[in-house]
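Colleague: Sequence isn't available, so here's the structure alone:
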């Protein structure tokens, strides 16, 4: 499903408070191109504070000392970490795994315990892996690589936080993430689901950002089955109807403003002193579209003495509003028609039962 990114805003700082779990971004990831055509990058590293102390991604091996110092500032040593979740296997995300031999490791869809004991998780089959049921969930989010995962932290002070790795490179990364993706189609689907789940996203190479507009429409249109399809189309009708109201208001304001002309200082035909008023308004405020209208006789535009150039400004301003309102009304009307058609004749997708989540013991 093609999707443009919703309205977002960066967070003010690295701490996302909450109880029982809070999130601290220890290292803000980055990625920048170099003059020789290569790039320099390191991944975001985050610490989830709470009953199950969890580190999400470890950065590159070149940042080993920085990672240890960042943990120490939180009063945490490597031996305190209970879980390490690496969103995928690239070196800027798994480079310091050897610092945590006593932690349980989730690397992509693989899960292992100290001593090299590997256990099944269901992540490869699309099932969530619950580190702390109802609070910490590892979710399969493939696309950037075939085995990407993200960690969902539920119930922080800012809502549900998704530590997403390179599912999102950074805020407003549309047009960039595709060239780095092994499977752009799958990643687009994973991104759509993520936007429907999270209130805050921590991307792989940039600061965390909030989702300002809840992705209700994204969730509804992504649901499988007749109901999900039709509900999504119905929501699009509602949003388009709001757009039609805005377009109607723009038209209602711009037409009288354009036809009646500006409020200005002018010299009345039978007067000797200038006064303020609307020299181009006729009768009782009726809309005049005749050839005698000032709109079709630019020689009359100098009637207004003050402010200078106000007639030209008035014509340009309300013409732009009128044009924009007309285009908005046309597009919203088309969307209303399309949405109603989808509500009545929407396609039915095959219903599939998602795999049951597995719980960490």
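Modeller: Perfect, thanks for sending it. In this text the structure is predicted, and so the values were computed from the model without any measurement. Numbers count the residues shown, from 1 in each chain.

Colleague: going forward, measure contacts between C-alpha atoms and count neighbours the same way
Modeller: OK.

Colleague: my read: residue 234 touches residue 337, true?
Modeller: No. Using C-alpha atoms under 8 Å, residue 234 is not in contact with residue 337; the gap is 10.7 Å.

Colleague: What is the neighbour count of residue 86?
Modeller: Counted with other C-alpha atoms under 10 Å, residues neighbouring residue 86 total 29.

Colleague: looking at it, it is touching residue 92, isn't it?
Modeller: No. Counting by C-alpha under 8 Å, residue 86 stays clear of residue 92, with 10.1 Å between them.

Colleague: who touches both of those two?
Modeller: Here residue 86 and residue 92 have residue 58 as joint contacts, going by C-alpha atoms under 8 Å, 6 or more residues apart in numbering.

Colleague: follow-up on the earlier one: give me the more crowded residue out of residue 234 and residue 337.
Modeller: Remark: of residue 234 and residue 337, residue 234 carries more neighbours, 23 against 14, as counted by other C-alpha under 10 Å.

Colleague: Surely that one is in a strand?
Modeller: No. Counting by DSSP: H, G, I helix; E, B strand; the rest coil, residue 234 is not part of a strand but helix.

Colleague: list the contacts for it?
Modeller: Residues near residue 234 by C-alpha under 8 Å, 6+ apart: 339, 340, 342, 343.

Colleague: mind redoing it with 10 Å?
Modeller: 217, 220-221, 228, 240, 336, 338-344 (C-alpha atoms under 10 Å, 6 or more residues apart in numbering).

Colleague: distance of it from residue 152?
Modeller: To residue 152, residue 234 is 29 Å away according to C-alpha to C-alpha, to the nearest Å.

Colleague: And residue 99, by the same measure?
Modeller: 23 Å.

Colleague: out of the two, which sits in the busier spot?
Modeller: Set side by side, residue 99 and residue 152 show more neighbours around residue 152, with 24 against 15, by other C-alpha under 10 Å.

Colleague: want to compare, so here's the second one:
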């Protein structure tokens, strides 16, 4: 088994699960577990191990929700669905990516050294993923009745169908790839539409979350709004 090394608590009921240089978020708030994003391919064992660390069984993972349809967020999705029977959720703009397995829409690198290097190393739009079915299309402004309620916020730019999820008021914002937080806040690896991406970065800061986590890098546990505002002002 490709065992998970860490399961990091973000806040009560929410855990960051590293899935091969990309994060998933596991929500344990009720009878059913919710996983947001599925990481790179071949990480299903890490997900099952994370579920076990919470004292739960694979079939307790009932919902698999996606911030967007890029390979590092859907790579293990088909395998996770087979292992758990989880129901799947994604913004309509990215559903064709999941259900075809690629190719993926072109991007240009984000600004800065880290995004430009990562773009060259990891972005492989023509490398296919195993396709899988999306059970429910989600849209901006709706609240999914999962884990006590996940409010959907459309945050396009990095990816046309990218969304974030606001959980428990403003207690936690799960923000996908609007930013990375590896060596501080930076642009994501790339943008499908940079102008839209800048608007989404501004929108993210305006949400004024208490805590925010991203698809890549550490969660910001304290001072999230201040750090987001500073990052936006630098762009």
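Modeller: Perfect, I can see it now. Just so it is clear, the model here is predicted, and its values are computed rather than measured.

Colleague: circling back: common neighbours of residue 234 and residue 337 of the first structure, please.
Modeller: With C-alpha under 10 Å, 6+ apart, residue 234 of the first structure and residue 337 have common neighbours 240, 343.

Colleague: still on that earlier bit, what subset of the contacts of residue 234 of the first structure is buried?
Modeller: 217, 220, 221, 228, 240, 336, 339, 340, 342, 343 (16 or more other C-alpha atoms under 10 Å).

Colleague: Tell me which residue of the second structure lines up with the fourth one.
Modeller: In the second structure, no residue is paired with residue 228 of the first structure, using TM-score structural alignment.

Colleague: wait, doesn't residue 228 of the first structure sit right on residue 219?
Modeller: Yes. Residue 228 of the first structure is in contact with residue 219 according to C-alpha atoms under 10 Å; the separation is 8.7 Å.

Colleague: whereabouts in the first structure does the lengthiest helix in the second structure align?
Modeller: Ranked by residue count and defined by DSSP state H, the top helix of the second structure is helix 194-206. Matched against the first structure by TM-score structural alignment, helix 194-206 of the second structure falls on residues 184-196.

Colleague: List the buried residues in that stretch.
Modeller: For stretch 184-196 of the first structure, the neighbour count (16+ other C-alpha under 10 Å) marks 184-196 as buried.

Colleague: And stretch 28-48 of the second structure, by the same measure?
Modeller: Buried, per 16+ other C-alpha under 10 Å, within stretch 28-48 of the second structure: 28, 33-48.

Colleague: Can you give me the end-to-end span of that stretch?
Modeller: 14 Å.

Colleague: what's the answer for stretch 141-149 of the second structure, then?
Modeller: 12 Å.

Colleague: Not counting that stretch itself, show me its contacts.
Modeller: With C-alpha under 10 Å, 6+ apart, stretch 141-149 of the second structure has contacts from 13-14, 27-34, 62-63, 65, 89, 138, 150-154, 165-169.

Colleague: swap the cut-off to 6 Å and go again
Modeller: Stretch 141-149 of the second structure has contacts (C-alpha atoms under 6 Å, 6 or more residues apart in numbering) with 29, 150, 151, 152, 153.

Colleague: Please, where are all the helices along the second structure?
Modeller: Using DSSP H, the helices of the second structure run over 44-53, 71-74, 77-84, 95-100, 113-122, 194-206, 224-233.

Colleague: and the fourth one, how far out from the chain's middle?
Modeller: By that I understand helix 95-100 of the second structure. Remark: helix 95-100 of the second structure is offset 16 Å from the chain centroid, using C-alpha atoms, centre = their mean, to the nearest Å.

Colleague: Pull out the buried positions in that helix.
Modeller: 95, 96, 97, 98.

Colleague: can you tell me how far the last one sits from residue 133 of the second structure?
Modeller: Spelled out, that is residue 98 of the second structure. From residue 98 of the second structure across to residue 133 of the second structure, the span is 7 Å (C-alpha to C-alpha).

Colleague: What does residue 71 of the first structure correspond to in the second structure?
Modeller: Residue 71 of the first structure maps onto residue 51 in the second structure, by TM-score structural alignment.

Colleague: whoops, I mixed them up, residue 135 of the first structure
Modeller: That one, residue 135 of the first structure, aligns with residue 149 by TM-score structural alignment.

Colleague: From residue 117 of the second structure, how far off is that match?
Modeller: 37 Å.

Colleague: what's the closest non-adjacent residue to residue 151 of the second structure?
Modeller: residue 143 (4.2 Å; C-alpha to C-alpha, 6 or more residues apart in numbering).

Colleague: now swap in residue 58 of the second structure and tell me
Modeller: residue 84 (5.2 Å).

Colleague: any idea how far residue 203 of the second structure is from the one you found?
Modeller: Residue 84 of the second structure is 34 Å from residue 203 of the second structure, by C-alpha to C-alpha.

Colleague: How about residue 86 of the second structure?
Modeller: Counting by C-alpha to C-alpha, the gap from residue 86 of the second structure to residue 203 of the second structure is 30 Å.

Colleague: what do you get for residue 55 of the second structure?
Modeller: Taken as C-alpha to C-alpha, the span from residue 55 of the second structure to residue 203 of the second structure is 37 Å.

Colleague: next one: residue 121 of the second structure
Modeller: Per C-alpha to C-alpha, residue 121 of the second structure is found 29 Å from residue 203 of the second structure.

Colleague: Just tell me what residue 14 of the second structure corresponds to in the first structure.
Modeller: By TM-score structural alignment, residue 14 of the second structure lines up with residue 23.

Colleague: Revised request: answer the last question for residue 64 of the second structure.
Modeller: Aligned partner of residue 64 of the second structure by TM-score structural alignment: residue 84.

Colleague: nearest to residue 314 of the first structure, of the buried ones among the contacts of residue 234 of the first structure?
Modeller: residue 240 (29.1 Å; C-alpha to C-alpha).

Colleague: out of everything not next to it in sequence, what's closest to that closest one?
Modeller: With C-alpha to C-alpha, 6+ apart, the residue lying closest to residue 240 of the first structure is residue 332, at 5.0 Å.
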